[in-house]
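[1] Provided below for reference: sequence and predicted model.
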Amino acid sequence: MEAAPAARRAIRAHLDNRWAVLVLLCLSLLLITVDATVLHIAVPALTAALEPSSVQLLWIIDVYSLVVAPLLIMFGTLGDRYGRRRLVLAGFAVFGVASLAAAFSVTPLALIGARALLGVGGAMIMPATLSIIRQIFTDRRERAIALGIWSAVAAAGAAVGPLIGGVLVGIWWGAVFLINVPILLVLLPAAIKLLPDTPRRAMRPWDGLSAALSVLGILAVAFGLKEAGSGSLMPLGAALAILAGGAGLLAWFVRRQLRLPSPLLDVALFRSRAFTTGVVGVLLGVFALVGLQLMLAQYLQLVLGDSPLLAAVRMLPLVLSAISGGLAAAHILPKLGLRATMSGGLALVAISLAPTLTWGVEQHGLMLAICFVGIGFGVQVALLAASDTIMSSAPESRAGGAAAIEETAYELGAGLGVAVLGTITTVVYAPGLRAVPGVPEESMDRARQSLAGAAHVASEVGGTPGVALLNAARWSFVHALHTTIVVSVALLSITALAVAMLLRRD
């Protein structure tokens, strides 16, 4: 007889602490989203320490988001089945162990493995944060405020990652991972005390084959894409075969979801044109933000010669404008409507990128800051409008599935941004770096792996040949960066136009 009153008292206690729970969940989310971009500033220091190949470097940066994206679906359903609180606590433990392993990695492969494990921990935590917010905020007005804060933290985390990385890499590149451990030691006992238990739906069917298809499909597509661009591990034909195999697995996954009565991912929602447009907006917005952050962080350090901390400070306008864009979007959206806000945000990013096509190895202090402001503000405005489109076009009964798809699009956009734009940069950079007199061919091969690798080789060679090599590598990277930006501008412009045409006027 006492069980029911005790349960009601426990629920009431968590409701009383709901804002403290929100702070805890947002700090957990910030930890996850920052890790997607924290390495962007650390690339030169990491390259000097571990000497990864260009493909290994892309995997070190990218494997985190590419593991998180498909696992969000799986752990979202497992949280419903076995309890979200239990999953968050386990995720904290996995994230802490993986952070230690990453900080003390001595080879590129060890760091790739540790980053993949970080992705597993992040995927265990992230879906539960949104679900618990929906559970403890029963008032619709308060829930809207809480979800708005959650969304702002999710977007700002990716933007603030390079700034945190720039501060920590000055101490030691491993510090960008080691900093997670003391934070988790504070979050774990707070989570044990504050997080509510959630009802378990153990009878709900869980399809392991669907989970395997989504994970293997996304990883195969990413691996095939990277290898097709670099060819460092296998011939082009084999890479294309893996790419096609991954696409086939994803097609099988989609067909299976359409047939299952309780799918892992509610792909039937994509029958709504507005929903699909919103998901593409999220995907392309994060794709541009995260992928270009990596390229521009390397441009600042290795082309313009900024220190990691100075590069992070110069990227601060991107962070601040992204945060202000999220706050301003709440006021812009009701006045302009979904279509104009999302389309205008994406177009602003494309316009802000255009001036960089004229840049070389010279400084552009003020113009760089103006471009960063336009990129950050435009991306965040577009993301908020896209998120609103997704949730407003999905029926209330399928809101959970819509949220899972939005989270997956966010992480997949981050992973694909690095994979696609990084591969394009590598493909254009390597052939453009021709032999330099006085530099052995073996050293040139290492220099062609990446700009960070070229800087490391140039310091080893030294003298006039080393200076000549670094100058040639900088110009080759600038040419590759221009190509990457052309692709980004084209994608953003096409998406902005498609949004303007496909979404109905509000």
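    Perfect, thanks for sending it.
[2] C-alpha only now, for contacts and for neighbours.
    Will do.
[3] In the helix or strand where Ala473 lies, which residues are buried?
    Secondary structure from DSSP states H and E places Ala473 in helix 463-502. For helix 463-502, a neighbour-count test (16 or more other C-alpha atoms under 10 Å) marks 466, 468-486, 488-489, 491-496, 499-500 as buried.
[4] again with stretch 395-406
    So, applying 16+ other C-alpha under 10 Å, buried residues of stretch 395-406: Gly400, Gly401, Ala402, Ala403, Ala404, Ile405, Glu406.
[5] can you check stretch 448-466 too?
    For stretch 448-466, using 16+ other C-alpha under 10 Å, the buried residues are 448-458, 461, 466.
[6] Let me know how buried Arg255 is, in neighbour terms.
    Neighbour count of Arg255, defined by other C-alpha atoms under 10 Å: 12.
[7] in which helix or strand would I find it?
    helix 236-259.
[8] Buried residues, the helix or strand that that helix is followed by. List them.
    Sequence order places helix 273-298 as the next helix or strand after helix 236-259, per DSSP H and E. With burial defined by 16+ other C-alpha under 10 Å, the residues of helix 273-298 counted as buried are 274-298.
[9] Just to check, Asp306 is in contact with Leu300?
    Yes. Taking C-alpha atoms under 8 Å as the definition, Asp306 is a contact partner of Leu300 at 5.7 Å.
[10] Compare these two (neighbour count), which wins?
    Leu300 (21 against 17).
[11] contacting residues for the more buried one?
    Asp306, Ala311 (C-alpha atoms under 8 Å, 6 or more residues apart in numbering).
[12] Then the one 5 residues further on?
    By C-alpha under 8 Å, 6+ apart, the contact list for Gly305 is empty.
[13] For Ala452, see how far away it is.
    12 Å (C-alpha to C-alpha, to the nearest Å).
[14] same deal with Ser476?
    12 Å.
[15] Any idea how many residues pack against Phe104?
    Count around Phe104 with other C-alpha under 10 Å applied: 16.
[16] putting a second one here so we can go through both:
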Amino acid sequence: MIGLDNSILFTALPTLTEELHAGETQQLWIINAYPLVLAGLLLGTGTLGDKIGHRRMFTTGLVIFGVASLAAAFSPTPAFLIGARAVLGLGAAVMMPATLALIRLTFTNEQERNTAIGIWGSVAVVGAAAGPVVGGALLEMWWWGSVFLINVPIVVIALIATALLAPPNMPNPTKHWDFSSSVYALIALAGLTLTIKEIANPNRSWVLVAAAFFACIIGGFLFVRRQNKLEEPLLTFDIFRNRLFIGGVIAASGAMFIMAGLEMITAQKLQLADDFSPFHAGVIVAVAAIAALPTSALGGANLHRIGFIPLISGGFLLSTLGTVLAMWSAHADSVAVLITGLIFLGAGAGATMSVSSIAIIGSVPMHRSGMAAGVEEVSYEFGTLLSVAFVGSLTPALYLSNLPANLKHMGTEALHGGLGHADASTAYASAYGTTVGCVAVFAFIFTLATLWCFRGNPKSGGNGGADE
């Protein structure tokens, strides 16, 4: 459910935009409000779970998520929907660290725990990848609010299952929780996101760019200073000296950067430029989810046999090939080439994410496992956040620059029919191809970076050479 809400708007956004009359900036914030709040609060909520108990955190987050889903479904304005999406991010941030913590409490055997984390990762991958097709299917039958309303029955089922199956709540009242650190992290992430968005905006305001960048620097500075003063900091930066840990962070954030970005712009390109229905666009994008399922489910269970490099670096190489094929599909105007690219992308991302969590959590001392879990979850959401900000800003900017002069005043309206639709579609397809090409470059950089981090091909997060 948490993964699904990251991507379910990729197919629903054009319909939602038309119904609520949302502007381009509002569209990006409707998508980004959720991962922004989620990523900004994850470190702090993980520590709070240690204090009051992870089972209680999980059920609290479920209730917040359910209420926010109801509010989002019946939002009367774009601003109200952005606020509801932010509260959804709060609910997800409260429950997400608890999911991994409850797995750690349940599985004490390392191989069983690795398999369980692999399944946990595969569910997240499939949830994120299935979002576009679920959103498209719902829009075929109901109104746009149904993409949020679907969360409510899932919340109810999860609450019942938690009451019946979850381990008992085990709070630690002596554990310190620091709210200020989460606020500073949120300020830094919001400033970074707004900086990226505004730089890519063709009508950018340099005053806003400067203000956002200043907020990012100040938030980051206050966060670091706060950690240095705490006896139990949310984050100690010495853990980043461990190359397996760094490799896991690159794998988690990089895989989500590639997957989320390509899914979002592909779903929108199929609808806006190629005139696919939301459902048909979602079905095509869902190919990535189908391809991700076997590689993500099998990765954790077989890590001890084949090691990190074939799964993580090999996964990024597959993703690179997938993005190159998606870029080519825009120039060749071939859905078959696009689907082939999505298969490679999904298989690669699934393999990468299946063991990135093991690299992060298994490479730190046990007393820092909660801190590592927080970083792991932030990595996933931060990758999504940056991806949506990057591709969601670059694609419209390139599209506007490619439009014929007589259509520039219409902007994206030229894609909604009329005499200029053909030229606008060509301009959007060209922008899509260029943006996907940039994502392919990043995917190849991630391949090389993880080859270095996992040199020697360790087969466990506890590899003795991890601190080199």
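    That came through, no problem. This is a predicted model, so every value here is computed, not measured.
[17] how big is the offset of stretch 377-390 of structure 2 relative to structure 1?
    Here stretch 377-390 of structure 2, set against structure 1 after superposition, deviates by a mean of 0.9 Å using mean C-alpha distance after the TM-score superposition for structure 1.
[18] Structure 1: which residue goes with Leu100 of structure 2?
    Counting by TM-score structural alignment, Leu100 of structure 2 lines up with Leu130 in structure 1.
[19] count of neighbours near its match?
    Neighbours of Leu130 of structure 1 using other C-alpha under 10 Å come to 23.
[20] Three-state assignment for it, please.
    Classification of Leu130 of structure 1 using DSSP: H, G, I helix; E, B strand; the rest coil returns helix.
[21] quick one: contacts for it?
    Leu147, Trp150.
[22] repeat that for 10 Å
    22, 25-26, 29, 76, 146-147, 150-151, 400, 403-404, 407 (C-alpha atoms under 10 Å, 6 or more residues apart in numbering).
[23] what's the spacing between it and Ile332 of structure 1?
    25 Å.
[24] next one: Val361 of structure 1
    In terms of C-alpha to C-alpha, Val361 of structure 1 sits 37 Å off from Ile332 of structure 1.
[25] Same check on Leu168 of structure 1?
    36 Å.
[26] cool, and Ala69 of structure 1?
    In terms of C-alpha to C-alpha, Ala69 of structure 1 sits 30 Å off from Ile332 of structure 1.
[27] Who has more neighbours out of those two?
    Set Ala69 of structure 1 next to Ile332 and count neighbours by other C-alpha under 10 Å: Ala69 wins out with 29 against 17.
[28] Give the aligned equivalent of that one in structure 2.
    Using TM-score structural alignment, Ala69 of structure 1 pairs with Ala39 in structure 2.
[29] Give the equivalent position in structure 1 for Asp275 of structure 2.
    Match for Asp275 of structure 2 (TM-score structural alignment): Gly305.
[30] And its match, how far from Phe75 of structure 1?
    For Gly305 of structure 1, the distance to Phe75 of structure 1 - C-alpha to C-alpha - is 42 Å.
[31] before we move on, what about Leu502 of structure 1?
    Taking C-alpha to C-alpha, one finds Leu502 of structure 1 at 33 Å from Phe75 of structure 1.
[32] Map Phe308 of structure 2 onto structure 1.
    Per TM-score structural alignment, Phe308 of structure 2 is aligned with Leu338.
[33] Could you name the helices and strands sitting against whichever strand or helix holds Ser122 of structure 2?
    Element membership for Ser122 of structure 2, per DSSP H and E: helix 110-141. Under the contact definition 3 or more C-alpha pairs under 10 Å, 6 or more residues apart in numbering; DSSP states H and E, helix 110-141 of structure 2 sits against helix 4-7, helix 9-20, helix 78-106, helix 146-149, helix 243-272, helix 278-285, helix 287-306, helix 335-362.
[34] how about the helix or strand harbouring Gly344 of structure 1: buried residues?
    Assessed by DSSP H and E, Gly344 of structure 1 sits inside helix 316-353. Buried residues in helix 316-353 of structure 1, defined by neighbour count with 16+ other C-alpha under 10 Å: 316-327, 329, 332-333, 338-353.
[35] That one against structure 2, how far on average?
    Looks like 2.3 Å for helix 316-353 of structure 1 (mean C-alpha distance after the TM-score superposition for structure 1).
[36] separation between Leu16 of structure 2 and Ala260 of structure 2?
    For Leu16 of structure 2, the distance to Ala260 of structure 2 - C-alpha to C-alpha - is 19 Å.
[37] ugh, wrong one, I meant Glu377 of structure 2
    15 Å.
[38] Who are the contact partners of the counterpart of Val160 of structure 1 in structure 2?
    Mapped onto structure 2 by TM-score structural alignment, Val160 of structure 1 lines up with Ala130. Listed by C-alpha under 10 Å, 6+ apart, the contact set of Ala130 of structure 2 reads 3-5, 7-8, 124, 263, 282-283, 285-290.
[39] cutoff 8 Å now
    Per C-alpha under 8 Å, 6+ apart, neighbours of Ala130 of structure 2: Leu4, Ser7, Ile8, Val285, Ala286, Ala289.
[40] how far is the helix holding Gly344 of structure 1 from where the chain is centred?
    Centre-to-centre, helix 316-353 of structure 1 and its host chain are 19 Å apart (C-alpha atoms, centre = their mean, to the nearest Å).
[41] now stretch 392-399 of structure 2
    19 Å.
[42] Give me the range in structure 1 that that stretch lines up against.
    By TM-score structural alignment, stretch 392-399 of structure 2 lines up with residues 422-429 in structure 1.
[43] which other residues reach that stretch?
    By C-alpha under 8 Å, 6+ apart, stretch 422-429 of structure 1 touches 54, 58, 225-226, 229-230, 291, 295, 448-450, 476-477, 479-481, 483-484.
[44] mind running it again at 6 Å?
    For stretch 422-429 of structure 1, contacts defined as C-alpha atoms under 6 Å, 6 or more residues apart in numbering pick out Lys226, Gly229, Ser476, Phe477, Ala480.
[45] Good, we can wrap up now.
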